[in-house]
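Undergrad: Can you look at this prediction? I've put the sequence above it.
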Amino acid sequence: KEQILTQYILHHTLDEAEVGELAERLDRALAKAEALHAGQRRKTGEEYIWHPVRTAMEVSRYGRIVDWASVEAALLHDTVEDTDYREEDLRREFPEAAPLVEALTKIKDSRILTYQRLFSYVLQDIRVLLVKLADRLDNLESLSVFRRDKQVRIARESAEMYANICRRLCMLDLAERLTEKIGPILYPEAFERFRAAQEELKKGWARPLEDLRQKLAEAFPGDLQARIEFRWNRFRPDVPPTTEHLFTVRIVTASSEDAYRALGRVHLNFRALPGGFSDTLSTPRKNGFRALETRVSYQGRILSFYVAPAPADRFNRLGLLAMDITSPEFNLEYLEELREFLQNEEMDIQDFLRFHKPDAIQVTSPRGDVFSLEEGATALDYAFAVHEQLGLRALGARVNDEEVGLGTLLKPGDRIEIVTADGPVADDRYLDWAHTRKALAALRRYMRRKEAARAAATGRQWVMEAARARGLGEEQVDARAQDRARELGDIPVDELYRRVCLGEEEIDGVLGPGPAGGRLSLFRRRRSQPVRKVRRYVFDDPHIRFCPECAPVEGDEIVGVPEEGRLRVHRVVCPRVAEGGGVPLDWDRGGRGDLRDPGTVEIEVRLQDGPGVLYGVLAAFRDLGLDIQRIQLPRGNEVLTARIQPGSDRTLNRLMRSLRRHGFVKEIRVFPGLENAGSPGGSDAGRPAGGEP
């Protein structure tokens, strides 16, 4: 108890009365936690109360970024989840700590929901994250009592999520502590090699290290700090340990000007390595890290030097913990990015984990502006980092005066120029070339707007076709559409037409009951009045999909079922369609009809394993005289993939019918071949969303 209070007082200016009040509050919170956790023991056998006490001790060290409510929340953080303590009682007895405890209470659901809730609270109150980090640090101490698989799961989560968050917020000391705890669990052999290499270097290179200390003392006399640090922050499980990874020479100066002078002394006394210098002191990373870093040669080994003025060095180590909770500007850029990220409806857990990795590279524009991007960023990511419209209009890029594709990976120091069109040209292929969260989010927003506009245009076309059959003019249709949009809550007319396209709104709802009696089910019986027309093997229509199980082709009687904002086309006899359900559809036989050449296509056939299966599938291609340009035979997941040029829709329809007759064929999907997909900049394109996932 005394340690908690003492650590807190060290970082806060308090008078005697305030200290007395905090001591009373600490007694009350500690007594409540002790009473609620009475009789509970951890897997290690110790009394449970010691876990929240150690968590509170950790939080009390976090400086002015936390307040006393944070300490109370640390003491009480498991009470609602692990005892019969009710949230309403918590709010009444500890009103300041209650919101933090509620945010920390786990959701027994998917990981992404848990993290979404946690970080939605972080946006409102950063203290939630700090208490969670303290909780995780203490939990890692007792991992050895769990099964190996649980140890690995918790350690990996700590590495992917919490250590990366610490780096993103420049809390590098905390990140290093996490790494030191989880390294032996996730990478036992690599971690032991790194530890052994450090010990061996300390012993076997003792004389050179002493010479280095002497040389540093001569080069940096007086009160300038220059010390050799053996730390874990350079541990990389996939990189063999070398001298530059095992220790760093850290030089701390009084000012930025002194830091540049110190760097000059380093390069005068040690031979600098080409390409080994980095200046983030003048151009900070997005997480606020500022330092001069250089690699030099000394007695046949490569050494890493770090030079920073004292204020920057303190922030580099503590990051967010070096700030004051009352300061409105602490890491606002990070929190704003997090807010934007959490509002992305298409976020998945891998996106979330990648978002928290710190930026790794810096590149420049033709004007010399510096942009920080995460590792793995492409030329397209750079375009979106400059401006969203630049990314949407991008056609290609020049990196260091060399023309490259938009999917080209960038390296530190690259100079990039984007080649643009007059207007937006982005399509689904751009999603394959983007890596950063900002670029992916912008592309998905644009695709949604684009799909909505196309769906609205298609819906209006279908309404106009039905209106002409009833003798209605365009002005009458527009008037009725506006009336219907008002009935639905003053939605935009384009939104009404989009709903028509996706089967969410009936055409009769727009035009009023027609001669068919006003019931969509009658359209199925009256095939002379089709409601919608669709075309097979048109891969650029983002709001139409075809069921892979029933594999409809031209000539089948079909219906559409709204599904996740799109229309899924099924055969009427498909078991996935309820009897009489779905939106009536018909085939678009306009133009050349089934003689149209779909170009190169790829067919995926999901099979049920059994004798003669492969022969039966290949016979279907052989009987139609189709040459298979490329084939990937079933393995493991029983999927056969073949690339062909059928020559016409009719031939492709015949192949589909032949395949689906076999009972061992479970699903058939058709995608455009690479020749059809195309790709600016020379990069291969992935399958566009207009295929049949």
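TA: Nice, thanks for sending it over.
Undergrad: Could you use CA atoms for every contact and neighbour count after this?
TA: Fine.
Undergrad: Figure out the helix or strand that T458 lives in.
TA: Per DSSP states H and E: T458 is located in helix 437-469.
Undergrad: try A312
TA: Using DSSP H and E, A312 sits in helix 310-318.
Undergrad: Please identify the buried residues of that helix?
TA: 310, 312-313, 315-318 (16 or more other Cα atoms under 10 Å).
Undergrad: The helix or strand just after it: which residues count as buried?
TA: Following helix 310-318 in sequence order, the next helix or strand is helix 332-342 (DSSP H and E). Judged by neighbour count (16+ other Cα under 10 Å), helix 332-342 contains these buried residues: 334-335, 338-339, 341-342.
Undergrad: Break down the stretch 1-150 of the chain into its helices, ranges please.
TA: With DSSP state H, counting those that start in this stretch, the ranges of helices along the stretch 1-150 of the chain come out as 2-11, 16-36, 50-60, 68-76, 79-82, 87-93, 98-104, 111-124, 127-140, 148-157.
Undergrad: which helices and strands does the longest one pack with?
TA: Yep, that's helix 16-36 we're talking about. When contacts are defined as 3 or more Cα pairs under 8 Å, 6 or more residues apart in numbering; DSSP states H and E, helix 16-36 packs onto helix 2-11, helix 68-76.
Undergrad: for those, which one ends up most surrounded?
TA: Mean neighbour count (mean count of other Cα atoms under 10 Å) peaks for helix 68-76 among those, with a mean of 26.
Undergrad: Next one for the comparison:
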Amino acid sequence: MDQLPDGALMRSPAEMVGEEGGVGVVLRLPPVAPALEDPCAPLRALLVRYLGPEEVERAREAYQFAAAGHHAQFRRSGEPYIHHPVAVACILAELQLDLFTIQAALLHDVIEDCNVSKEALAERFGAEVAELVDGVSKLGQVRFETREEAQAENFRKMFLAMSRDIRVVLIKLADRLHNMRTMGVMTAEKRRRISRETLDIYAPIAQRLGIHAIRIELEELAFSHLYPKRWHALSEAIKTARGNRKEVVVKIQQALEERLRREGIEAQVSGREKHVYSIYHKMQKKGLPFSAVHDLHAFRVIVADVDTCYRVLGIIHSLYRPIPGRFKDYIAIPKSNGYQSLHTVLLGPFGHPVEVQIRTEDMHRVAEAGVAAHWLYKSGGANLNAEVQARAWLQRLLELQTQGGDSQEFLESVKLDLFPDEVYVFTPKGKIMNMPRGASAVDFAYAVHTDIGDQAVAAKINDVYVPLRSLLNNGDRVEVITAASAHPQPGWLDFVVTAKARASVRAYLKTMQHSDAETLGRSLLAKALHSLGSNLEAVGPADFQRILKLFQVGSESNLLAAIGMGEVFPLVVAHKLLPEGEDRGRLVQTARRLGQAVSQFLPARLMREETAKKPLLIRGTEGMPVTLARCCRPIPGDPILGFISAGKGVVVHTHDCHNIREWRKRRDRWVDVQWDPSAQGEFPVNIRVVAESARGVLARIATYISEDGSNIDHVDIEPQDGLYTGITFTIDVHDRDHLARIMRSLRSLPMVSRVQRVKG
């Protein structure tokens, strides 16, 4: 679970924007003040609306159990920690989730924070609640080398728990929403990190599951914490525009209501202001200034049935002229999260575009609550498309898990699935399939079935033979040609975009390469041992067992395969296999002599990567692939350390890089390295310049950098307080002395107040 023992409850930006103009449905937690004698009172008030007295009492039992476990724990604001699980349960009670979900929400931190076992929970509250709590809990007992690895593994566990019970992610989203609402006392750095994670993972999950209300508030809160000045400026601009366009909004709404009334159609017509983040996202995506964004308002028409939706569409099109190409029928072809509506954009009375959404009451509930709407329905025949779509997505996640790969690879695949700008295509039998925009015929083949993808050799789009890498467009009719002898090709990874296709191709290649890599690894290790005066026959089983634990591989076969694939280096393994009394110094002496021989046996993939880069003259890495760490960007003259990293070879960091703190404990991964005195070339490095906010400053600084013989690769500008601006440059330098000259030159400029090198 995300523990953010943070500050007092603050109102969300979504609520603040909604005070005057209205932003649609946003979940609002009844305020829970630290001074309340009974923190459970707001939850009970919500539960009595839809649960019976016996179920409300069982929810209170879970509250009492959680309160006893958290009795000595407090949030950073000083309020009792129990307020957090109660708030999470309140958010879920707003969605009218079932009793088991409410109990699990109240108990969601007790396994992690209160030393309560899953078995004890199952005995007290039942196996279903215990499974939900366990699915939401973090892997607190497992140690990881980096924050990223730990976070990826936590997400992996959550997604797999979701595939067993979708309520896990509903609890997780509610937990993140309350944490985002109460981040006021966190440090700025932590707020930014958590907000970025929210925008990258949690808000897209909410959208993927169709939970519009939670998604909107997560985006608004994350945006306000990540870019507070941009959020404030944009909010003020929207407030000003709201006053200028109020008359237009009222006029359009009245016209719609009057015309529908004349036609005898009962409908709810409401205008809503678009959200701050959605406007910002549109400005970023299309490169527009705020003054060029005219569709700040949208109108929603809710009617009784589907037939009336289409009648209303015709009536509205006769009232205002529709803009060509801006009509979308999500009723006939629902979105992948189950969302259904008719969308049309009209030319309003003052020449500005106006968006109108038309839907039924059932569609509206699904649009706001998504998969959670399943628990709102008490009778059959309801639109459960959102739940069907969500379970189909979770089933795909389960298939990704079976494909293998580490946690970060799994999370990368999930992210690919979280941002589907979709196209709709047809199978030969007329079935509609939604694919991400940019998907190829190979992605389509794997979406139909894994075996189809594995055996694909060609494709027909609209009855025309095309290459497998051909991209799909809306309305295409796609047929895949297969052959029993065919198999996935490595080149497919260059163009497939769906997580399932990428994971399936990777899994096949890993399986096929393992035996070849093992043979190659045995040969490389034998050569390395021979150079040290030993051989494979002289290595005993006990030595190999010691090495297997050291390199965290399960078997000798896996170790040899890792050597063959360039993930573990034969010289290092040979060195570790030698008895403790052996002269380890010979490894360094013979490394240079072996470098050329070893490189001949490296996999072609690694050789291509190495030859594509400029030679990195770093002593101590002969015969090994070398990568300069992007976090600290070492340059000649910097004190450096080398660490073995799977798939990257030797990763070189500066001595003071914060990312290597944990690695310093893993001496088995160290490689003694130093810059070769003859090292030449250009190396990227980051510097941050704080300068006055004035016209021409950026050009002046760039000129000085250029005159000092450096090239600028990237510039990132972040306004400070209106008077000063922080500018981060990525520049190319020859060595540490070259960098020092550039920094001295920039400090001489009168408009520059500070220049520093950035690491991390």
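TA: Received, thanks. All of these numbers come straight from a predicted model, not from anything done at the bench.
Undergrad: hmm, back to that, can I get the helices of the stretch 1-150 of the first structure in JSON lines including distance to E180 of the first structure?
TA: Supplementary listing: these in JSON lines, determined by distance: least, Cα to Cα, whole Å:
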{"stretch": "helix 2-11", "distance to E180 of the first structure": "24"}
{"stretch": "helix 16-36", "distance to E180 of the first structure": "30"}
{"stretch": "helix 50-60", "distance to E180 of the first structure": "17"}
{"stretch": "helix 68-76", "distance to E180 of the first structure": "23"}
{"stretch": "helix 79-82", "distance to E180 of the first structure": "29"}
{"stretch": "helix 87-93", "distance to E180 of the first structure": "35"}
{"stretch": "helix 98-104", "distance to E180 of the first structure": "24"}
{"stretch": "helix 111-124", "distance to E180 of the first structure": "24"}
{"stretch": "helix 127-140", "distance to E180 of the first structure": "10"}
{"stretch": "helix 148-157", "distance to E180 of the first structure": "11"}
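Undergrad: Among those helices, show me which one is buried the most.
TA: helix 68-76 (a mean of 26).
Undergrad: what's the closest of the buried residues of helix 332-342 of the first structure to R367 of the first structure?
TA: Taking Cα to Cα as the measure, R367 of the first structure lies nearest Y334 of the buried residues of helix 332-342 of the first structure, at 25.5 Å.
Undergrad: Which position in the first structure pairs with L106 of the second structure?
TA: By TM-score structural alignment, L106 of the second structure lines up with L75 in the first structure.
Undergrad: So its match versus L137 of the first structure, what's the distance?
TA: Note on L75 of the first structure: its distance to L137 of the first structure, by Cα to Cα, to the nearest Å, is 15 Å.
Undergrad: sorry, back to before: closest one to E475 of the first structure among the helices of the stretch 1-150 of the first structure?
TA: Smallest distance to E475 of the first structure across the helices of the stretch 1-150 of the first structure (Cα to Cα): 47.7 Å, for helix 111-124.
Undergrad: Can you spell out the matching residue range in the second structure for that closest one?
TA: Aligned using TM-score structural alignment, helix 111-124 of the first structure spans residues 151-164 in the second structure.
Undergrad: What's the match for A33 of the first structure in the second structure?
TA: Matched across to the second structure, A33 of the first structure falls on A66, judged by TM-score structural alignment.
Undergrad: got a list of what that match touches?
TA: Contacts of A66 of the second structure were listed using Cα atoms under 8 Å, 6 or more residues apart in numbering, and they are 82, 106-107, 110.
Undergrad: of those, closest to A373 of the second structure?
TA: For those, the nearest to A373 of the second structure is L106 (20.8 Å; Cα to Cα).
Undergrad: so the closest one makes contact with C90?
TA: No: judged on Cα atoms under 8 Å, L106 of the second structure makes no contact with C90 at a distance of 9.5 Å.
Undergrad: For my notes, please list the buried residues of helix 310-318 of the first structure in TSV and give distance to V101 of the first structure for each entry.
TA: Supplementary listing: those in TSV, determined by distance: Cα to Cα, whole Å:
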residue	distance to V101 of the first structure
A310	36
A312	33
D313	33
F315	28
N316	29
R317	27
L318	24
